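Visitor: Build me a model:
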Amino acid sequence: MAPVRASAWHLLAATLVVAGVLSTHVSTQAPSSVHDSARFAPLADITRQNVTTLVPAWTFHSGDFAGGQGPEPKGAVPGLQSRPVYSRGTLYVTTPSSIVIALDAETGKERWRHDPQQGATKRCHQPHRGVALWPVDHEQASSRTVLSGTCDGRLIALDADTGRPRKGFGANGAIDLRPGADVQPGDDFAVTSAPAIFKDLVITGALVPEGKPRGPAGDVRAFDVRTGREAWRFHTVPRPGEHGHETWPRDGWQRRTGANVWSSMTVDHERGLVFLPIGSPSYDFYGGDRKGRNLFGNSLVALDAATGTRRWHQQLVHHDVWDYDPPSQPILADIPRNGRTVPVVIQLTKMGLVFVFERATGLPVFGIEERRVPVSEVPGEETSPTQPIPIAPAPLARTTPVTRDQLTSVTPQSRAECEALFARVTAGGLYTPPGLSPTLLFPGTMGGATWSGGAVDPVSSYLVVNTNEIGAIAQMVPAPAGAPLPWVRGGALGAYGRFWDSQQLPCQAPPWGKLNAIDLSTGKIAWQVPLGNVPVLEAQGITGTGSLNLGGPMVTAGGLVFIGGAIDSRLRAFDIRTGQEVWRAQLPASGHGAPVSYRGPKTGKQYVVIAAGGGGKFSKAISDAFVAFALP
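Guide: I've put the predicted structure just below:
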């Protein structure tokens, strides 16, 4: 379909989606549940022609810390990463303290809140990315339940109308997930992403330790949504007799931590499949005690959602020593391919590689090659001599070594600092293993793509993804006496050194952050544009550099892409056809989650809402605000 016709076709798309004709995975309420992984809002009130008239409609402060916004205070909770969920005039949001809040979607006024840590003497905090609603067709349901994880390792069920715990679910509306995961005192174990819903099952993973090889299991579990009883469990590190166990050394699988789903899963309700983006086994940067390919680490796994039985899998990284776990929720889309419509599942990666598979079979749509890569020089380590690379699309992030003439010249100070840093490292590219001397790796651990994922426009078949361009500096050093492994990541440049100057400006030439569109019908890149500005440079009149970013995009039937992830604390709108920026608005802090859009039941207006939390990896400004925009 020619991009020039996108405007008219997007208006038609909005009509067809609401009528239930187009793209069966798209919800009619934009997006009503986390199962709508495509992040397409079938609303076209806001268009390229009128988007410049958008105004703030309301702002809600969660109260997670005193003051509401400002520079990141000492001990501040992590920035918001919540993606709100809309249902029947109510917006459900979460905070880093695992608090669940229901808001009037048109006014932002609080209807209820549930604090799962009420009365706790010591409160925990973790990035929290949202809730799920049961049943999936909750717009018509007489009774609805909010399912959410907590930073202390519980899964809670709340009445969606009142916020009261569902007493029949576990113990007073909560399941303690820790005993079933072999969590020991001092182990990290949290549920930070929204669970998945399939029929009467709630399916969840967990956040587990990455800094040691042994610890809590990363297993994925399903529970009866009414009673909380466990229905099935999938061992992400296969036990003896299970498929994939042969990819581990004899004892290497035992109490292996990592290999978990810390991001969100995606359900294909028509096919009865749940897709698991399984992370890297621990320890992240040394695998001498886990020689082999280490299934199901770094894999996209399709399970029978009713039973937990494996249908298919594709490993995206063999024997990971880079912390290249899949960072985001798998995306479902129906794409035109060779005269037929192909239901696909898409997995974005920190490497900037985009994997596209047929949903039913796991076959690669554009092909995958096993390509030779450098091997490790670290004693005892045996990295894989090959890695799977998609033939298409092309990588969305740098995968080749930086050369001296490619260093930044954005300011004389930055150039001087970066030349000095570059002289201390050995430049490497994709899958260069961490070495015994400081090694510059591209992409780094922050991507490529990040946790907020991408969005798919069903009209143009464009996949829109934001990416980072920031290298990591890795060096393996002997571990302290008594450590569980002989080698750890460290060195004079730090355990998580990044290739940037003293102002956190990346050392290679811009752009440092991009918004990308891929035509899924061909696998070719349709456009790429810089995303965001850097405040310290913008103050000097230097723009167009792109910035490091975390929050993901949303696409609407009005032909627009909304995203607020850049560090300059702005929500932006782009033309889906060309990537041209057509609108921006200031936020209290950067939006580290993806926006949502819905129609208010009383006003009839289309709203765009984003969690503007900032803080964390790249941005010092922090807020506890949710901000809504609408046409006047």
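Visitor: When you work out contacts or count neighbours from here on, use the C-alpha atoms and nothing else.
Guide: Noted.
Visitor: Asp176 reaches Thr150, doesn't it?
Guide: No: if you go by Cα atoms under 8 Å, Asp176 and Thr150 don't touch, sitting 9.8 Å apart.
Visitor: Looking at those two, which has the bigger crowd around it?
Guide: Using other Cα atoms under 10 Å, the more surrounded residue of Asp176 and Thr150 is Thr150, with 28 against 15.
Visitor: I'd like the distance between that one and Arg424.
Guide: Going from Thr150 to Arg424 by Cα to Cα, to the nearest Å gives 42 Å.
Visitor: How about Ala302?
Guide: The gap separating Ala302 from Arg424 is 43 Å, by Cα to Cα.
Visitor: higher neighbour count, those two?
Guide: Taking other Cα under 10 Å, Ala302 and Arg424 do not tie; Ala302 has more neighbours (27 against 14).
Visitor: which residues does the more buried one contact?
Guide: 273-276, 310-313 (Cα atoms under 8 Å, 6 or more residues apart in numbering).
Visitor: How many residues are close by Phe234?
Guide: As a burial measure, Phe234 scores 17 neighbours (other Cα under 10 Å).
Visitor: so it touches Asp219, yeah?
Guide: Yes: assessed by Cα under 8 Å, Phe234 is found in contact with Asp219 at 5.7 Å.
Visitor: By residue count, which helix of this structure is the longest?
Guide: helix 6-18 (DSSP state H).
Visitor: What is the three-state secondary structure of the residue sitting nearest the centre point of the chain?
Guide: Residue closest to the mean C-alpha point of the chain, counted by Cα atoms, centre = their mean, is Trp451 at 1.8 Å. Classification of Trp451 using DSSP: H, G, I helix; E, B strand; the rest coil returns coil.
Visitor: Let's compare: structure for the following, please.
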Amino acid sequence: MSTDGAFSRGRLLPSLLGILLLLMGLAMLVGGIKLLTLGGSSYYLLAGIGFGLSGALLIAGRRAALGLYALVLFASTVWALMEVGLDWWQLVPRLALWFAIGIVLLLPWFRRPLLRGQPAPVATGALGVAVVLAGAAALASQFTSPGEIKGQLDRDAVPGMTNTAPAMPDGDWQSYGRTAHGDRYSPLKEITPQNVHKLVPAWTYRTGDIPGAGDPGETTAENTPLKVNGMVYVCTPHSQVIALDPDTGKEIWRFDPKISTMNEANFKGWAHMTCRGVSYHDEAAYTKTSTEQSPAEPAAATASNSCPRRLFVPTADTRLIAINADTGKMCEDFGDHGQVDLRHNIGEFTPGGYYSTSPPAVTKDLVVIGGHVTDNLSTNEPSGVIRAYDVRTGKLVWNWDSGNPDDTTPIAEGKTYTRNSPNMWSMFAVDENLGMLYLPMGNQMPDQYGGDRTEDSEKYSAGVTALDINTGKVRWTRQFTHHDLWDMDVGGQPTLMDMKTADGVKPALLASTKQGSIYVLDRRTGEDIVPIHEVPAPGGAVKGDHTSPTQPRSELNLSPPDLTERDMWGVTPFDQMLCRINFKSLRYDGMYTPPSLQGSIVYPGNFGVFDWGGISVDPVRQIAFLNPSYMAFTSKLIPREEIAALGPRVSETEGVQPNAGAPYGVVLEPLLSPLGLPCQAPAWGYVAAVDLTNNQLIWKHKNGTVRDSSPVPLPLPMGVPSLGGTFTTAGGVAFLSGTLDQYLRAYDVSNGKLLWEGRLPAGGQATPMTYTGKDGTQYVLVVAGGHGSLGTKQGDYVVAFKLAE
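Guide: Prediction:
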């Protein structure tokens, strides 16, 4: 009797494990049946049966449990290897849990009660072999790098190639993209691959502009500061401008526009609160004779010197303000005592529904500005008009409205620009030598339904349009997404550079896009430098709409392959199974699958492979440095009569987007598992370099960790998305801060090696920059304020690094 009692107590552990395994098996069985009915893998059904029976045998105390479990583990390992090969992060949800249970079953406290003192070499040996095989697969996967490209650039320069961007002191950063060409390339060389590991914090400044409880969810610090005029200029989400000492970070002056919307309760209806940057104009840089004076420009304007150096800041309450860059005081001779009211001729809009989140373009005589329009609220939104004002007086010189593209004469008083015409919310690029201004275009609202779009809106959406600087007339236009139903705005600032090609050196424009193509055009004409092909695209739009039968794809692209069921991911077999069920339940025919009532997968999603951060180039080495991201989203159209029952819109990615005036609203969401993790397998973010002499990838490495986005702060190097841009230097080092973890990182441009990382006090979803201080030292500076929509830690930090002495 005592022996039986001891035996019963010994069976407790295997029985408890058996209950757990039985429940897990039943869950897989139920999910597996659902998946199979959707046309998915039969593995989960079969494995559910196998693991469930193994659990039942454990509860019954049968030694056959060991053999059956060994068989199911062995089969699972073979299946996993057939699906994903030696990819560690793909093997984890398929094998990790079952491997761990196999180890537990081999422990004497679990194994001996089943054997009842009798040898069972076959069952025990089979389980041992199955566990070893699964472990060997995991071990072998540590030596593979799926999705990565290892390479080496063996040149410091291409013979004859120089930096032809607009000249400025090497130690300055005078424009959002350093120059009006948007190259994000610094000729500084003090920081090199050999010494970058010595970077240490030099100073930290806090702006005091911290997101409040009443702010919109996407309150973001996406600012790239300027360094010019002996100062560093920072703008904050609430449109404040601050001048700092570049060596110490000490505040010199602060300008607060006291935006009127601060008095409106909780910014109701707002989607964004951000300032990506300010623009700088120096009268001395445009010294000219009277014969060079523009005929339309009053002589008094050129003689004005009340603000010889100006900063232009767009405010969240729809003003364009000129500030004296020396003092922070408003330039009284610009517009109405220093400001232009951008509400003129726009018509009605909800607070926050129209304003410029990005810095204007500044040329010799003009300051040119576009505007952000809130996505998917209605079909009666403000115009996407581009307006050019005299840089000195604030007088409207021309306006280009894509809804009325041929008439650029300043609009008459009392008239209204075309409602809901495509807008340009990102950053301009400018070539003053060619006399052209380059616009990365969005589309006509709503994003996911285009049945009512006009001919002009279709022509100018989702591409790049070149305007004549002096007149605003269209010089050329190229479209990169036809009849855009996926929010494929061209988000990044176009990059201008001279490119060496087989036909000689050409003035090129590089446009990075959400779908992953980098379109390389002759910026004089808009013609291809890198070939662009029309490729077949899925059809079957919702009633009342249509799709384009083809879409343009550049031969230079980082577009991902189409998703498959096996690409679905999870931490465990169960959330992976649910992701596979979700995948099979949604419509997906590859890139450009149209939105549907069923729900469609959008991949790449509306954050895109490349978004507003754009790309950076090294014009001397003739390379591009990139930070592609890969995240899938879903879009589900909601018939008008069903919208009210689903509750109000919360943000641009939460709740039903109403699309008032269209027959459908839409629900937009990232494709996530029940645990809130991406359903698609990692990596989700990379850094890469392209050789622009042959348009081939030199190297590509996954980038970033889940330290700041997982429940347990483990720095697992899975490769995470980044939102924000990069810059490169003549010293051979490139920098990026936009990853979901809080780091500024430095890379060797020749091979992509991670050389250094500096911890940030908040999310760094901005584009960093570099400059030389008054002390002759090279600094690297980043704004770390986080991003509301991405959930990164928010703050108000400006952090500068320099080499340790």
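Visitor: What would you report as the TM-score here?
Guide: After superposition, the two chains reach a TM-score of 0.89 (TM-score structural alignment, normalised by the length of the first structure), with 601 aligned residues with a Cα RMSD of 2.8 Å.
Visitor: As TSV, the contacts of Ala302 of the first structure with secondary structure and neighbour count would be great.
Guide: Formatted as TSV, the contacts of Ala302 of the first structure follow (DSSP: H, G, I helix; E, B strand; the rest coil; neighbours: other Cα atoms under 10 Å):
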residue	secondary structure	neighbour count
Leu273	strand	24
Val274	strand	25
Phe275	strand	26
Leu276	strand	29
Arg310	strand	15
Arg311	strand	15
Trp312	strand	16
His313	strand	18
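Visitor: Which of those sits closest to Thr257 of the first structure?
Guide: Set against Thr257 of the first structure, the nearest of these by Cα to Cα is Leu276 (16.5 Å).
Visitor: Asp268 is in contact with the closest one, correct?
Guide: No: checked against Cα under 8 Å, the pair Leu276 of the first structure and Asp268 is beyond contact range at 11.6 Å.
Visitor: Make sure Glu419 of the first structure is indeed in a strand.
Guide: No: Glu419 of the first structure is assigned helix when assessed by three-state DSSP, not a strand.
Visitor: And the helices in the first structure?
Guide: Using DSSP H, the helices of the first structure run over residues 6-18, 412-422, 535-538.
Visitor: any idea how far Leu363 of the first structure lies from His313 of the first structure?
Guide: 10 Å.
Visitor: typo on my end, it should be Ala585 of the first structure
Guide: 42 Å.
Visitor: Show me what Ala585 of the first structure lines up with in the second structure.
Guide: Using TM-score structural alignment to pair residues, one finds that Ala585 of the first structure aligns to Gly758 in the second structure.
Visitor: and its match, how many neighbours does it have?
Guide: Neighbour tally, Gly758 of the second structure, other Cα under 10 Å: 16.
Visitor: surely Leu147 of the first structure meets Asp159?
Guide: No: contact criterion Cα under 8 Å: Leu147 of the first structure and Asp159 do not qualify, at 9.2 Å.
Visitor: Measure how buried the closest residue to Asn751 of the second structure other than its chain neighbours is and give me the count.
Guide: Once flanking residues are discounted, Asn751 of the second structure sits nearest to Gln152: 4.7 Å by Cα to Cα, 6 or more residues apart in numbering. By other Cα under 10 Å, the residues close to Gln152 of the second structure number 14.
Visitor: so what's Gln152 of the second structure up against?
Guide: By Cα under 8 Å, 6+ apart, the contact set of Gln152 of the second structure is 698-699, 750-751.
Visitor: Could you do Gln580 of the first structure as well?
Guide: Gln580 of the first structure is in contact with 529, 574, counting by Cα under 8 Å, 6+ apart.
Visitor: From Ser452 of the first structure, how far out is it?
Guide: Computed as Cα to Cα, the Gln580 of the first structure to Ser452 of the first structure distance reads 21 Å.
Visitor: cool, and Ile563 of the first structure?
Guide: For Ile563 of the first structure, the distance to Ser452 of the first structure (Cα to Cα) stands at 10 Å.
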